[in-house]
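Engineer: Okay, predicted coordinates and the sequence, questions at the end:
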Amino acid sequence: MAGGSLVPAGVAKERAEEYQGRVTPYVIIACLVAAIGGSIFGYDLGISGGVASMDDFLHRFFYTVYKNEKHAHENNYCKYNNEGLAAFTSSLYLAGLVASLLASPVTRKCGRKRSIIYGGISFLIGAALNAGAINLAMLLLGRIMLGVGIGFGNQAVPLYLSEMAPAHLRGGLNMMFQLATTLGIFSANMINYGTNKIHPWGWRLSLGLAAAPACLMTVGGLLLPETPNSLIERGLEEEGRKVLEKIRGTPNVSAEFEDMVEASKLANSIKHPFRDILKKRNRPQLVMAIFMPMFQILTGINSILFYAPVLFRSMGFKGNAPLYSSALTGAVLASSTLVSMATVDRWGRRFLLIGGGIQMITCQTIVAIILGLKFGNNKELSKGFSVLVVVVMCLFVVAFGWSWGPLGWTVPSEIFPLETRSAGQSITVAVNLLFTFIIAQSFLGLLCAFKFGIFLFFAGWITVMTIFVYIFLPETKGVPIEEMILLWQKHWFWKKIVSENPEVEKNDE
């Protein structure tokens, strides 16, 4: 087995100090192009909630919701509670969940680049179906194709960024994915603001313009180089070394190349990565692949982002105010991601996750108190309290934007050894989309049942995840991706679980 018998997987020793190279324009451009894949996810998050609050769209596809919206004395928290409307939003995420698992063998055997291209094409088809939607069945089919695109894109892009980036800047470059996501959200919010004034087909334009990021993702994917890790894993060592030299700007890449070669030898000996990921030596990474994306969704951020117009309208905001408010939160999210990109490789992952968690708990609690005291059936928030709610929600979004938003993707994408990396990322995406589906499908019902307590519900989860990070997540800042496996042996808790001798573990199974 490559790497000897004294390490859990892949590499024989720590060579990080021997790594050479610099940040080249080539790697920056490659990461920028690849990160466009995040924009399709963001665009859908932003566009769905806005379209779901447009009267023309509701009148055509969800007439019951349209009528309830017009009832002046309807329960403010329950007027949008409709399973069909929830299915419009959440069907995409269920399709994405399945697609992300199918994307794992494609990403491993055919490369990260191929999955990015497939994702872009599928999302483009979904955009076309949604724009020409003449009935609910066609609309849902389009949503499913969008979901397939997101499943492939979210599976491949974070891996691509983590493998291309040098270790000391991996966090910041990986967060380009989240930055593209937030810019997609903001763009969608601004488009919704404009198309809401176009009657009766503005909603078609909103849905159809999803073709723009899909085209960028597809064309960008065709132009991208493959990652050296993927090339070496597929036996193209000479080509992989050439790409590595080009992205590092030096021919002196022997140490990093040797790590990749040793990791690839073990990767190629693993025929069933989903089975291998269940082994004891991979337990810490598996736990993170499940809990990090789950916790990211249980912050409640997706509910605020794709139901923002519905949420603000439920609170009594009139006219275009819901779209104004959601556009503001989208802009705040995009700008706060820049803060995380600038600090993550200096302050570390743990600091941002814990600090962001504390800020989000505070904001959710404040919103719950305001709504509990000042808002209810047949009541609307005063102008002053409405402004305060928007301000506090923006502070919540800021906290998410520099913590769990980008790091919920960054941490899982950088911790797996090569042999289980594609499978691990598929699990991350699948869990993310599963909980996105659950929250999307249940949020309107939870809002109706819990009322202002929905914000305390999410605050409770954020408390749990903040404690989880403090106890179980080691700092991954600056650790080379192929040597990440060695980190778990040094952690006070995981070193009790991770076997230091894979041969012994193999014989014991």
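Structural biologist: Good, I have the coordinates. Predicted model only: the values in this text are computed from it and were never measured.
Engineer: all contacts plus neighbour counts: C-alpha atoms, from now on.
Structural biologist: OK.
Engineer: Please name every helix or strand in contact with the host helix or strand of Ile427.
Structural biologist: Using DSSP states H and E, Ile427 sits in helix 418-450. Contacts defined by 3 or more CA pairs under 8 Å, 6 or more residues apart in numbering; DSSP states H and E place helix 418-450 against helix 83-110, helix 136-164, helix 254-269, helix 273-276, helix 283-298, helix 301-306, helix 404-415.
Engineer: Now Arg281. Nearest residue, chain neighbours left out?
Structural biologist: Counting by CA to CA, 6 or more residues apart in numbering, Val498 is the residue found nearest to Arg281 once chain neighbours are left out, at 4.6 Å.
Engineer: what kind of secondary structure is that neighbour in?
Structural biologist: What DSSP: H, G, I helix; E, B strand; the rest coil gives for Val498 is coil.
Engineer: Take this one as well and set it beside the first:
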Amino acid sequence: MKGEQQKKGNSRTLAMMVACTAIGGTLQYGYNLAIMNAPTVYIQAFVNETFRERWGVELNVYEVTLIWTFIVSIFSLGGLVGALIAGPMSIRFGRKKTMLLSNIFLMSSAILGLTSRAAKSFEMILISRVLVGINAGISMNVQPMYFGESAPKHLRGAVSLSSAIFTAFGVVLGQVVGLREILGSEPCWHYLLASNALPGIFQLLTLPWFPESPRYLLIDRGDKEACFAALRRLRGCEVSPSEIEEMMQEQAESEGMRPRQPWELLRDRNVRWQVISVALISSAMQLCGNDSIYSFAYYVFQEAGIAPEAIQYITIGTGTCEFTACIISNLLIERQGRRVLLMGGYALMAGWAVVFTVALCFEHMVEWMPFLSMTCVFTYILSFGMGPAGVTGVLPTEIFNQTSRPAAYMIAGSLMWLNLFIVGMVFPFIVSGLGNFCFVPFCAVCFCTALYIGFFLPETKGKTLSDIAREFDQLNFGKQHQQNSSIQAQYKLGEVQHATAL
């Protein structure tokens, strides 16, 4: 009975650590995507008013749309910077401390957003979006790494996927807070821009009480006692011998190796297909167009024929769909595996994009077609949440070792944010230019990604890093090299078991 209570208590510790990290972490990504939709009209009017007062210039609709698009999309450039500095910061300061330090950018952003209206400066909003983007970029890279390195193998996927759940929850929260009845009104939009400081404050008050990543402590710092102490807090008084053996094996394989840089991974044939997989799937996560729907929901639903006054309430449904799907995915990931959820998610998205295109083409001929269009947007987001939203962030943790993991996240994060910026900049013009066929490019991305996953990505569920590496070696070198690697791995395993016994 006592052992059961102790196990339950330690499971609670892990769950609390996940919540405290994510509320001030990936929640910010979803939240800051969503809050920019509600004050669209008011900030556009503010920009136009600023130009009129300063230079006596009245901007036309195209110019206002361009500036507004840049305000929304510059968040992605900040995220790109955050992704690039996340790797070095996580190596130098550790995963937990990096998460805490990233709040410096968040608080600076909140202050600029809050005071931009009084200063009559839309440039302060731009800078604010860059800074909060840096915060989100760091969190999107370091948080999955922190979770993946802290969770036991049988919960690794579910714990890592919680990053996506909190991202989706951030979207819903941002959509609710952005309602006209709360902070999405003309007098309150600057408070809405500063409201992201509250989750950051919560993280600063709670996260210091939890341990650092056990793998970071053992492999990067070489502190075995601190590693085992962290494991005991997160697992129980007695740590599983198999988990210790796996960590010691990874430490032995990484011994004498310094943390690698992104360009070193790009040149290394040993991880060629790992890098290709992470790069393609991370890029597809944004090129599929899902996250742009949140920032530009007004344009999407307007094209679908929805009344403007109803759009703000309908957009809450989009975030709720992804949030629900991520929870379901969290329950399925350790049963169905990563590959099935990823491939199935992209295949379903491609199918719904086709239906959405057909619905847009016939919306003026059939009375109920706008409702089918709206349904397609919801199911598109639902399919995204079932796989790509969460599993994408899990992959670098599971297919790269400790010395390569930060660099892999830098590559994945940089591509994710760069593609989000590109799609964010062109999305309104895709909607206006392609009209009924605006989702055709996204359909092509989803279809090609599903094919790649089906043919080339191995399953990682329940496997050790060495097992996964051997499967990738079939792509990197062929079967002969795999046989040689298997012999070497068995020899190393024997050494590790001997060291563990000592």
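Structural biologist: Alright, I've got the coordinates. Quantities reported herein were computed from a predicted structural model and do not represent experimental measurements.
Engineer: quick one: TM-score?
Structural biologist: The TM-score (TM-score structural alignment, normalised by the length of structure 2) is 0.86; 468 aligned residues with a CA RMSD of 3.0 Å.
Engineer: Any chance of the helices and strands packed on helix 418-450 of structure 1 in JSON lines with mean neighbour count and distance to Leu444 of structure 1 as columns?
Structural biologist: What follows is those, written out as JSON lines (neighbours: other CA atoms under 10 Å; distance: least, CA to CA, whole Å):
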{"stretch": "helix 83-110", "mean neighbour count": "22", "distance to Leu444 of structure 1": "7"}
{"stretch": "helix 136-164", "mean neighbour count": "27", "distance to Leu444 of structure 1": "19"}
{"stretch": "helix 254-269", "mean neighbour count": "20", "distance to Leu444 of structure 1": "44"}
{"stretch": "helix 273-276", "mean neighbour count": "16", "distance to Leu444 of structure 1": "35"}
{"stretch": "helix 283-298", "mean neighbour count": "22", "distance to Leu444 of structure 1": "15"}
{"stretch": "helix 301-306", "mean neighbour count": "22", "distance to Leu444 of structure 1": "9"}
{"stretch": "helix 404-415", "mean neighbour count": "27", "distance to Leu444 of structure 1": "22"}
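Engineer: Would you format the ones you listed as CSV with distance to Gly478 of structure 1 included?
Structural biologist: Converted to CSV, those look like this (distance: least, CA to CA, whole Å):
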stretch, distance to Gly478 of structure 1
helix 83-110, 25
helix 136-164, 12
helix 254-269, 14
helix 273-276, 26
helix 283-298, 17
helix 301-306, 28
helix 404-415, 11
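Engineer: Please identify which of the ones you listed is closest to Leu352 of structure 1.
Structural biologist: helix 404-415 (8.1 Å; CA to CA).
Engineer: orientation of that closest one relative to helix 283-298 in degrees?
Structural biologist: Here helix 404-415 of structure 1 points in a direction 160 degrees away from that of helix 283-298 (axes from the mean of the first three to the mean of the last three CA atoms, to 10 degrees).
Engineer: Now helix 404-415 of structure 1 on structure 2. Mean distance?
Structural biologist: Helix 404-415 of structure 1, aligned to structure 2 and superposed, deviates on average by 1.6 Å (mean CA distance after the TM-score superposition for structure 1).
Engineer: Which stretch of structure 2 is that helix matched to in the alignment?
Structural biologist: Alignment note (TM-score structural alignment): helix 404-415 of structure 1 is matched to residues 388-399 of structure 2.
Engineer: show me the contacts for the residue sitting nearest the centre point of structure 2.
Structural biologist: Computing the C-alpha centroid of structure 2 and ranking residues by CA atoms, centre = their mean puts Met140 first, at 4.9 Å. Applying CA atoms under 8 Å, 6 or more residues apart in numbering, one finds that Met140 of structure 2 lies in contact with Gly25, Thr26, Tyr29, Ala83, Gly413.
Engineer: swap in Ile127 of structure 2?
Structural biologist: Ser109, Leu112.
Engineer: corresponding residue for it in structure 1?
Structural biologist: Under TM-score structural alignment, Ile127 of structure 2 pairs with Leu141 in structure 1.
Engineer: Helices along the stretch 101-250 of structure 1, start to end?
Structural biologist: 112-131, 136-164, 170-174, 176-195, 202-208, 211-223, 228-233, 237-248 (DSSP state H, counting those that start in this stretch).
Engineer: which residue in structure 1 lines up with the residue nearest to the centre of structure 2?
Structural biologist: Aligned counterpart of Met140 of structure 2 in structure 1: Asn154 (TM-score structural alignment).
Engineer: what's the answer for Met285 of structure 2, then?
Structural biologist: By TM-score structural alignment, Met285 of structure 2 lines up with Gln296.
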